[in-house]
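[1] Dropping a prediction and its sequence here:
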Amino acid sequence: MQQPLILAPEKKRSQTNTSDEKTDQTQSHTNGISGGKSATTPQTHRFDLDFTQSVINATGPKASSRMRKVMASLIRHVHDFARENEVTVEEWMAGVEMINEAGRMSTDKRNEGQLLSDIIGLESLVDEITYKLATDATDAPTSTAILGPFWRANAPARKMGESIVHNIPDGDHTFMHGTVMDYLTGEPIEAAELDVWHTAPNGLYEQQDENQVDFNLRGRFTTGKDGRYNFYCLRPTSYPIPYDGPAGKLLQLLDRHPMRPAHIHFIVSAPKYKPIITQIFDRRDKHITDDAVFAVKESLMVDFLRRESDPKADFELPYDFRLATFEDAKKNSLAGTTEESASFGADVVHGSGGH
């Protein structure tokens, strides 16, 4: 029988004097960063700090350098977290069950684990770290944003000018158009693919809604020599992230709302260019400054314009995507991932051995 996610009740913690409490708020420079032992604070000094280093030292000689570095840091931070908060067995089990439930709910159509990382801002932080860009510059590549849990592989390839809207009579139909270009030269990029998806007016992606046809409001478009693209979609609406799983339960425990501002997802890729994963947001949405997953960036806010003399659309949305070549990305520190970090991710997912 499934148990609800309920943290253990508040318990009395060990008493510390005023000076200890002030000291406890200061983090040691070795805490989770250097190769030294975990930081000692008045609240944690009662526990065996050598235990953490013993766990780290158990890593075998065949582990890759990246695996060794990342896992040592993770173990150190997690152990410090447990000691600092004096986590009980009941609380630990609640956390484990939350992770287990996220795994049980995840499918090829929904990633609950990713949703959990979204609501604590982790995916947005990793996005910032991976794709650190000088977004204030006029010639910067298009800013990135999180993938989110509802992307689906193998969306249907569609012709330019086609609509991704099927069997949805309501909603504000929109003509979106623009150019995919090189961020340095401004030259159009041929054979760039735009993978696009967004929710229906009811706030649901097609895999969440049995009344929508398969791959509704999704499509892949490929540019010609002029680098231009155009298609019909809907002006998106704000919506709540799913409340029926552990991510929703955690939001409730944190007394937080689940709303996301209206947005359209894109993955834009082209030969010899670094792909971007991004979202563009309706500037006028009431949740634009309070996104439940912290993904909004000023450079990704857009204005939907009234469209005249088009029976298929009431609005239009012009938007250009700027990509960097792999060479330019590496040269300008925009590469995002290294060969070693990419290998680390593949090892974790596929269970490969060390290097």
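    Arrived safely.
[2] contacts, neighbours, all on C-alpha from now
    Will do.
[3] mind listing what Gly231 touches?
    Just to correct that, residue 231 is Phe rather than Gly. Each residue near Phe231 by C-alpha atoms under 8 Å, 6 or more residues apart in numbering is listed here: 160-164, 175-177.
[4] Which residue, other than its chain neighbours, is closest to it?
    In this structure, Phe231 finds its nearest non-sequential neighbour in Gly161, 4.3 Å apart by C-alpha to C-alpha, 6 or more residues apart in numbering.
[5] got it, and Thr179?
    In space, Thr179 is closest to Arg228, 4.2 Å off (C-alpha to C-alpha, 6+ apart).
[6] OK, contacts around the one you found?
    Applying C-alpha under 8 Å, 6+ apart, the residues near Arg228 are 177-180, 188.
[7] let's see it at 7 Å
    With contacts defined as C-alpha atoms under 7 Å, 6 or more residues apart in numbering, Arg228 is in contact with 178-180.
[8] Now, those residues that are in strands?
    When the contacts of Arg228 are checked against strands (DSSP state E), the matches are 178-180.
[9] Any chance of TSV for those, columns distance to Tyr273 and neighbour count?
    Formatted as TSV, those follow (distance: C-alpha to C-alpha, whole Å; neighbours: other C-alpha atoms under 10 Å):
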residue	distance to Tyr273	neighbour count
Gly178	18	15
Thr179	15	22
Val180	11	27
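[10] if we take those residues, which one ends up nearest to Phe281?
    Gly178 (16.0 Å; C-alpha to C-alpha).
[11] pretty sure that closest one is touching Arg322, no?
    No - taking contacts as C-alpha atoms under 7 Å, Gly178 lies outside contact range of Arg322: 10.7 Å.
[12] Alongside the first one, take a look at this:
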Amino acid sequence: MTTDEREAERALTEQVVASFANAEDARLRTLMQSLVRHMHAFVREVEPTEAEWMAAIRFLTATGKMCDDLVRQEFILLSDTLGVSMLVDAINHRLATGATDTTVFGPFYIEGMPERAYGENMAFTPGTPALVHGRVLTTLGEPVAGALLDVWQTADNGMYSGQDTAQPHGNLRGRYRTDAEGRFAITTIVPVSYPIPTDGPVGQMLRATGRHPWRPAHLHFMIKAPGYRTLVTHLFDKDDPYLQSDAVFGVKPSLLVAYGERSAGDELARRFGFSGDYREARYDFVVDESATP
């Protein structure tokens, strides 16, 4: 490449950057100008052929076509598998406050799931029965009464209700509230590891790059309470084989729980209606009361 050619390419970048100079929204102006600089730098670094650039455009077009308003969000999946979702999460939770660690939201949340009573069973499909319980606390260790825990997980077949239309509506989903002592209790099944959807562009990318699509077993939680920052996190089974190679890089050591074996007829079984052996996991969430909700 000649010096003139290099200067012409740089001049093009600056011309595009300057085109956003009159954007009234200062944050939008910063975002667009930075996007241009970084994208142009990427193109100069890898020097794609025109065919490769068109393949990238087709990939993004196909990604958009795999999205819908309710269940499938392929762009979130792409962001997750590139580690961008976890990087955004890390940037937005840099201050160490003592609150529970956050992790990715994921593409399979559904709004408006049923409110469930303390200890109510949210599993309408078979699996290993489990009790997940604990407390929601402030960073000072005080109970948060009336906190709303929005919970969702896959069935034993590795699919979420909504994603799997054969599952009953609201299966393995529910909204639970803490009692006056900040306690919550969820009857469910032990979560299983599962592959993220691979029938779209993200799956093609994983196969082409020799990556597996598996996520370690987990429950999703979104915890809200007035005056507290919303907490989006998971609880992971500490014995899952995919903890070190999560396809979306979402595992944090502080979010691991053990599903201990419990016997039919013990005190918890009588209280929560387990007729046979079951598993128990306990975890106390800590929400940040110093930030705005």
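    That came through fine. Keep in mind the model is a prediction, meaning the values are calculated, not measured.
[13] where along the stretch 151-300 of structure 1 do the helices fall?
    Taking DSSP state H, counting those that start in this stretch, the helices of the stretch 151-300 of structure 1 run over residues 246-253.
[14] ranges for the strands of it?
    With strands called from DSSP state E, counting those that start in this stretch, the stretch 151-300 of structure 1 shows them at 173-182, 193-197, 218-222, 228-234, 239-240, 259-260, 263-270, 273-282.
[15] now those strands as JSON lines including distance to His350 of structure 1?
    Below are these laid out as JSON lines (distance: least, C-alpha to C-alpha, whole Å):
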{"stretch": "strand 173-182", "distance to His350 of structure 1": "34"}
{"stretch": "strand 193-197", "distance to His350 of structure 1": "25"}
{"stretch": "strand 218-222", "distance to His350 of structure 1": "27"}
{"stretch": "strand 228-234", "distance to His350 of structure 1": "36"}
{"stretch": "strand 239-240", "distance to His350 of structure 1": "33"}
{"stretch": "strand 259-260", "distance to His350 of structure 1": "32"}
{"stretch": "strand 263-270", "distance to His350 of structure 1": "23"}
{"stretch": "strand 273-282", "distance to His350 of structure 1": "22"}
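[16] of all those strands, which lies closest to Asp48 of structure 1?
    The nearest among those, by C-alpha to C-alpha, is strand 259-260 at 42.7 Å.
[17] just to revisit the earlier point, state the distance from the residue nearest to Phe231 of structure 1 to Gly248 of structure 1.
    Separation of Gly161 of structure 1 from Gly248 of structure 1 (C-alpha to C-alpha, to the nearest Å): 38 Å.
[18] Give me the more crowded residue out of those two.
    Neighbour totals were compared for Gly161 of structure 1 and Gly248, and Gly248 leads with 21 against 14 (other C-alpha atoms under 10 Å).
[19] Check the gap between the one in structure 2 that sits across from that one in the alignment and Trp53 of structure 2 for me.
    Using TM-score structural alignment as the criterion, Gly248 of structure 1 maps onto Gly203 of structure 2. Gly203 of structure 2 sits 19 Å away from Trp53 of structure 2, going by C-alpha to C-alpha.
[20] Val287 of structure 2 now?
    Plainly put, Val287 of structure 2 is 45 Å away from Trp53 of structure 2 if you go by C-alpha to C-alpha.
[21] between the two, who's got more neighbours?
    Shown here are Val287 of structure 2 and Trp53; by other C-alpha under 10 Å, Val287 has more neighbours (27 against 13).
[22] ok, now which ones touch the equivalent of that one over in structure 1?
    Matched to structure 1 by TM-score structural alignment, Val287 of structure 2 sits across from Leu323. If you count contacts by C-alpha under 7 Å, 6+ apart, Leu323 of structure 1 has them with 141-142, 181-183, 273-274.
[23] let's see it at 6 Å
    Residues in contact with Leu323 of structure 1 (C-alpha atoms under 6 Å, 6 or more residues apart in numbering) are 141, 182-183.
[24] looking at structure 2, which of those residues still make contact?
    Shared with structure 2 under both residues aligned by TM-score structural alignment, their matches' C-alpha atoms under 6 Å, the contacts from the contacts of Leu323 of structure 1 are 141, 182.
[25] For Pro61 of structure 1, the count of nearby residues, please.
    If we define neighbours as other C-alpha under 10 Å, then Pro61 of structure 1 has 10 of them.
[26] Just give the nearest non-adjacent residue to the aligned residue in structure 2 for it, would you?
    Mapped onto structure 2 by TM-score structural alignment, Pro61 of structure 1 lines up with Asn22. The shortest distance from Asn22 of structure 2 to any non-neighbouring residue, by C-alpha to C-alpha, 6+ apart, is to Arg29 (7.8 Å).
[27] What does His45 of structure 1 correspond to in structure 2?
    Correspondence of His45 of structure 1 to structure 2, assessed by TM-score structural alignment: Arg6.
[28] Return the distance of that match relative to Leu77 of structure 2.
    36 Å.
[29] the more surrounded of those two?
    Leu77 (24 against 11).
[30] Residue in structure 1 paired with that one?
    Matched by TM-score structural alignment, Leu77 of structure 2 corresponds to Leu115 in structure 1.
[31] Repeat that for Pro107 of structure 2.
    Under the alignment (TM-score structural alignment), Pro107 of structure 2 pairs with Pro149 of structure 1.
[32] Is that match in contact with Asn111, as I believe?
    Yes - taking contacts as C-alpha atoms under 6 Å, Pro149 of structure 1 lies within contact range of Asn111: 4.7 Å.
[33] Could you check the longest helix seen in structure 1 and say which residues are buried?
    Secondary structure of structure 1 per DSSP state H: the longest helix is helix 65-85. Going by neighbour count (16 or more other C-alpha atoms under 10 Å), the buried part of helix 65-85 of structure 1 is 66-68, 72-73, 75-77, 79-80, 83-84.
[34] Ok, stretch 286-295 of structure 1 next?
    Of the residues in stretch 286-295 of structure 1, 287-288, 291-295 count as buried by neighbour count, 16+ other C-alpha under 10 Å.
[35] With stretch 146-155 of structure 1 instead?
    Across stretch 146-155 of structure 1, burial judged by 16+ other C-alpha under 10 Å covers 146-151, 155.
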